[in-house]
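Trainee: How does the following fold in three dimensions:
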Amino acid sequence: MPGSLRTLTFAGRPRVTVPPGGHVYSDPVPLRVAAQQNLAISLYAPGAPVNDHTFPPPAPNPPASFLSAGGDHTRDTGDTGFPEEDRGISAEPGYHPGQLWWAEVVDGRTPARGTIVALGDSNTDGYLATGGGDRWTDVLARRVNALPPGRQLAVANAGISGNTVSRQPNPYDPTGRCCGPPAPERLEHDALDLAGVRHLILLEGTNDLGGGEHAPPAPASRVIGAMKEIVARAHARGVKVVGATLMPMCAAADSGTEANRRAVNEFIRTGGVFDGVADFDAVVRDPADPTRIRDAYRSDCYHPNAAGHAALGKALDLGLFGLDRRRAEKAA
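Mentor: Presented below is the predicted three-dimensional model:
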């Protein structure tokens, strides 16, 4: 947008050194951003490593980065310094869908009266949400955005593909760098410390129960224990938690994995720990085979497609967040 370029400072200085594993917040900047408008952040980090351990990006409109050609292009208002070629998962100059380096959250003032944070794994991140559409969190955000401004809540997506809900070695990467710290270790930074957080939606546990090359399948008790810890810590901060049931995983009906998934879902539905329940399992499972996502909603055994995400986003009861669903649907 013409005239929207702002220079970030850090304690009044134009540059900052971020220690490994550390986090730095810039000074506030005056900038008006309309609802649903994209925001670009340009950073110049000479000599900083660009290495990526993420899963392939969600579709069709993921958060993304443009890696520039050589030199400082932070004040460029055009695209000449940013090659448009889709580079996918790499560190070459060009467009990188689903890859975000260094910048992880933007905090600002809003007429919304609070924030809903979705804490999860690839099914929140949006991996394989293919077929034309958005993630369930985007569908939820549009529904909430249809409410009058004074009743709206912001929706923040804190999903990381491959993430686990319990403290354990990551099943896919022993370094853990691909998939972020386990949910209890990133809870404050990624969820509870976000501005105005009032509600948390927890959709995690599939990676724990499924296991992988670097970690065996976790028992239901470990997943349930982690969920209890997360809810207790959120409640201590005055944040309500909605538990989302785990979707089918194509595990055999008589397998330990499927038994553990059913046990976790039973805990979510009836354990009395969560402030509300989003029964995602019931929304997408195949009535003829409850161990599988129904064909119309399935991208693969673990992930719904865009139609599945749309069904999940529409099925969420806005009353879970203290919102009037009827007014929102009428406005939409």
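
Trainee: CA atoms for contacts and neighbours, from now on please.
Mentor: Fine.

Trainee: quick one: contacts of the longest helix along the chain?
Mentor: Ranked by residue count, the top helix of the chain under DSSP state H comes out as helix 220-236. With contacts defined as C-alpha atoms under 8 Å, 6 or more residues apart in numbering, helix 220-236 is touched by 165-167, 184, 187, 192, 205, 208-209, 240-241, 260-261, 263-264, 267, 273-274.

Trainee: Mind giving me the ChimeraX select for these, buried ones only?
Mentor: Provided next is the ChimeraX selection string for whichever of the contacts of helix 220-236 are buried by 16 or more other C-alpha atoms under 10 Å:
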select :165,166,184,187,192,205,208,209,240,241,260,261,263,264,267,273,274
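
Trainee: buried set for stretch 266-282?
Mentor: By neighbour count on 16+ other C-alpha under 10 Å, the buried set for stretch 266-282 is 267-269, 273-282.

Trainee: meant to ask about stretch 298-308, not that
Mentor: Neighbour-count burial for stretch 298-308, counted by 16+ other C-alpha under 10 Å, picks out 298, 299, 302, 303, 304, 305, 306, 307, 308.

Trainee: Just give me how far it sits from the chain centre.
Mentor: 16 Å (C-alpha atoms, centre = their mean, to the nearest Å).

Trainee: Just the residues contacting it, thanks.
Mentor: So stretch 298-308 is in contact with 122-123, 127-135, 247-250, 284, 292-293, 296-297, going by C-alpha under 8 Å, 6+ apart.

Trainee: Put the buried members of those residues into a PyMOL selection.
Mentor: Entered in PyMOL, the line below selects the buried ones among these, by 16+ other C-alpha under 10 Å:
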select buried, resi 122+123+127+128+129+130+133+134+135+247+248+249+250+284+292+293+297
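
Trainee: Narrow the contacts of stretch 298-308 to those in strands?
Mentor: Among the contacts of stretch 298-308, the members found in strands (DSSP state E) are 292, 293.

Trainee: Show me the contacts of stretch 298-308 that map onto helices.
Mentor: 122, 123, 284.

Trainee: any idea how far residue 231 is from the first one?
Mentor: Counting by C-alpha to C-alpha, to the nearest Å, the separation of residue 122 from residue 231 is 21 Å.

Trainee: Please apply the same query to the last one.
Mentor: Distance, residue 284 to residue 231, using C-alpha to C-alpha: 25 Å.

Trainee: rewinding a little: what residues sit buried inside the longest helix of the chain?
Mentor: For helix 220-236, by 16+ other C-alpha under 10 Å, it's 220, 222, 223, 224, 226, 227, 228, 230, 231, 232, 233, 234.

Trainee: Next, the second sequence, to be compared with the first:
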Amino acid sequence: MVERLSAGRGLRPRARGRCLGLLVLVFSLAGCGKSREEKRPAPIVAPPLGDAGGHPRGLFQVTSACALPYRMTIDAPTTWRLPFTNMRPGDRVQLAFWGHWSPATLRSAWFGRFVGGGEVEGAVQLTFDGARRVELADGVPVLCDPFDYPMRRGERYAVSFSAVGSVPEGLDFEGDGLSAPGDLAREPVLEGSPDWRGHGVKWVAVEGEAQRVLAVLGDSIGAGQSAQRAEQRFIEVAQMRLGHPVVDASVGGDGIERALNRLERDVFELPGVTDCLVQLGTNDLHREDPGFLIDGLSDAFGRLRAAGIRPWAATIMPKPGHLTEAGEQTRREVNVFLRSTRLIDGYADFDLAIRDPADPANARPGMLADGIHPTSAGHAEL
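Mentor: Coordinates of the predicted model:
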């Protein structure tokens, strides 16, 4: 968990603090139908935020995150430059770096505004309890000292760091990231090779006024697989439309049980998350057991609610060519549950957005890349 400390102290691991947002969370859907099954609940207005904990400058909330389920081992120092789009205005920043199942050494880390073409400006060096170098233990987040930096909504920033050892990474998307051999994190222009995976950085948080922050707990669909570019993933499209952070807490291949096992690490420990969209179930349809999925999803919704996070659901999209008749019936029964349950604050009807109205077991042309994962056009619909 994370919590705010006294003024100017930033965050620390393993304590829980939550807030509720002011904004109305509205999911944009394509082709909403008129039947009772397809009708969405009205948007729900969150309760007022109330006291921000006495912090004179606001509170830290996450603006970018990655579950980092994979790893690579680096024998020689390597530098990464990782751009991201910020959707949280504020004036102070803190980052969490994460080691995987074996240790790594973070040799140097910098933060600045991303200009493009591997270039940053206004970069500042990060410290860790005053030190510029830190060891990353296996599975333990390491927080940098909070630092002043003006953060504007919709602008691009970049984390640059060099490391050696076991460095965690995320999915591969075409984007603006770079890597290069050597300790080059401080260089204004990094001349390296395209590197489109997230590496090492668990989350970036910004201190400012309290706002809505949505995490997506999902599988490879939530992680954005088959989107051509990182900014075409539905989480990126959604945050630009909604105007607040929508952050990645998804791992490819996850079913409900595996996602529940990492709920603490990948959602509860993100600072200031107010809402969570649960996008799970497609990898459990082979069980052909609606009760298993409904029980697991209900558990997820309840645990989120108990942690002070508003739960939302995504209906399960068609999976043409991958399901038996019993598997398809399971998908439909679970979707009926998700559209009617009072355990959640609302749902995003991914099924309705993607499916073929004339054949609900199939997707509309151009929506799925492989019968499972949305194309970039499909992500835009979600």
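
Trainee: Which part of the second structure matches the longest helix of the first structure?
Mentor: Residues 290-306 of the second structure are matched to helix 220-236 of the first structure when aligned by TM-score structural alignment.

Trainee: what about the matching stretch, how far off from the first structure?
Mentor: For stretch 290-306 of the second structure, the mean deviation from the first structure after alignment is 1.6 Å (mean C-alpha distance after the TM-score superposition for the first structure).

Trainee: now that stretch, how far from the chain's geometric center?
Mentor: So, by C-alpha atoms, centre = their mean, the centroid of stretch 290-306 of the second structure is 20 Å from its chain's centroid.

Trainee: same deal with stretch 204-224 of the first structure?
Mentor: 19 Å.

Trainee: Spatially central residue in the second structure, please.
Mentor: In the second structure, the centroid-proximal residue (C-alpha atoms, centre = their mean) is residue 248; its distance is 1.1 Å.

Trainee: and it, what pairs with it in the first structure?
Mentor: Per TM-score structural alignment, residue 248 of the second structure is aligned with residue 157.

Trainee: who's in contact with that match?
Mentor: Per C-alpha under 8 Å, 6+ apart, neighbours of residue 157 of the first structure: 117, 118, 119, 124, 125, 137.

Trainee: what helix or strand does it sit in?
Mentor: strand 154-159 (DSSP states H and E).

Trainee: which residues of the second structure does the next helix-or-strand element following that strand align to?
Mentor: Counting by DSSP H and E, the next helix or strand C-terminal to strand 154-159 of the first structure is helix 183-187. On the second structure, the counterpart of helix 183-187 of the first structure by TM-score structural alignment is residues 259-263.

Trainee: ok, and what's touching that stretch?
Mentor: Contacts for stretch 259-263 of the second structure (C-alpha under 8 Å, 6+ apart): 217, 218, 251, 300.

Trainee: Counterpart of residue 360 of the second structure over in the first structure?
Mentor: In the first structure, residue 360 of the second structure lands on residue 290 (TM-score structural alignment).

Trainee: Tell me who's in contact with the closest residue to its match other than its chain neighbours.
Mentor: Closest residue in space to residue 290 of the first structure, ignoring its immediate chain neighbours: residue 248 at 6.9 Å, by C-alpha to C-alpha, 6 or more residues apart in numbering. Counting by C-alpha under 8 Å, 6+ apart, residue 248 of the first structure touches 281, 285, 290, 291, 292, 293, 301, 302.

Trainee: now the third one: how far from residue 236 of the first structure?
Mentor: Residue 290 of the first structure is 36 Å from residue 236 of the first structure, where distance means C-alpha to C-alpha.

Trainee: got it, and the last one?
Mentor: For residue 302 of the first structure, the distance to residue 236 of the first structure under the criterion C-alpha to C-alpha works out to 32 Å.

Trainee: Then the fifth one?
Mentor: With the distance defined as C-alpha to C-alpha, residue 292 of the first structure ends up 36 Å from residue 236 of the first structure.

Trainee: and residue 237 of the second structure, that's in a helix?
Mentor: Yes - Residue 237 of the second structure forms part of a helix when assessed by DSSP: H, G, I helix; E, B strand; the rest coil.

Trainee: For the alignment partner in the first structure of it, which non-adjacent residue is closest in space?
Mentor: Alignment note: residue 237 of the second structure maps to residue 139 in the first structure; criterion TM-score structural alignment. Spatial nearest neighbour of residue 139 of the first structure, excluding adjacent residues (C-alpha to C-alpha, 6+ apart): residue 313 at 5.0 Å.

Trainee: What's the local residue count around the one you found?
Mentor: 21 (other C-alpha atoms under 10 Å).

Trainee: what residues are up against it?
Mentor: 135, 136, 137, 138, 139, 140.

Trainee: Looking at the buried residues of helix 220-236 of the first structure, which is nearest residue 32 of the first structure?
Mentor: Nearest to residue 32 of the first structure among the buried residues of helix 220-236 of the first structure is residue 234, at 30.8 Å by C-alpha to C-alpha.

Trainee: Check the gap between that closest one and residue 280 of the first structure for me.
Mentor: Distance of residue 234 of the first structure to residue 280 of the first structure, computed by C-alpha to C-alpha: 21 Å.

Trainee: what do you get for residue 315 of the first structure?
Mentor: Distance from residue 315 of the first structure to residue 280 of the first structure, by C-alpha to C-alpha: 8 Å.

Trainee: which residue numbers in the second structure go with stretch 259-276 of the first structure?
Mentor: So stretch 259-276 of the first structure is aligned with residues 329-346, judged by TM-score structural alignment.

Trainee: Please tell me how far the matching stretch is from the chain's geometric centre.
Mentor: Chain-centre distance of stretch 329-346 of the second structure: 23 Å, with C-alpha atoms, centre = their mean.

Trainee: can you check stretch 133-148 of the first structure too?
Mentor: The answer for stretch 133-148 of the first structure is 14 Å, by C-alpha atoms, centre = their mean.
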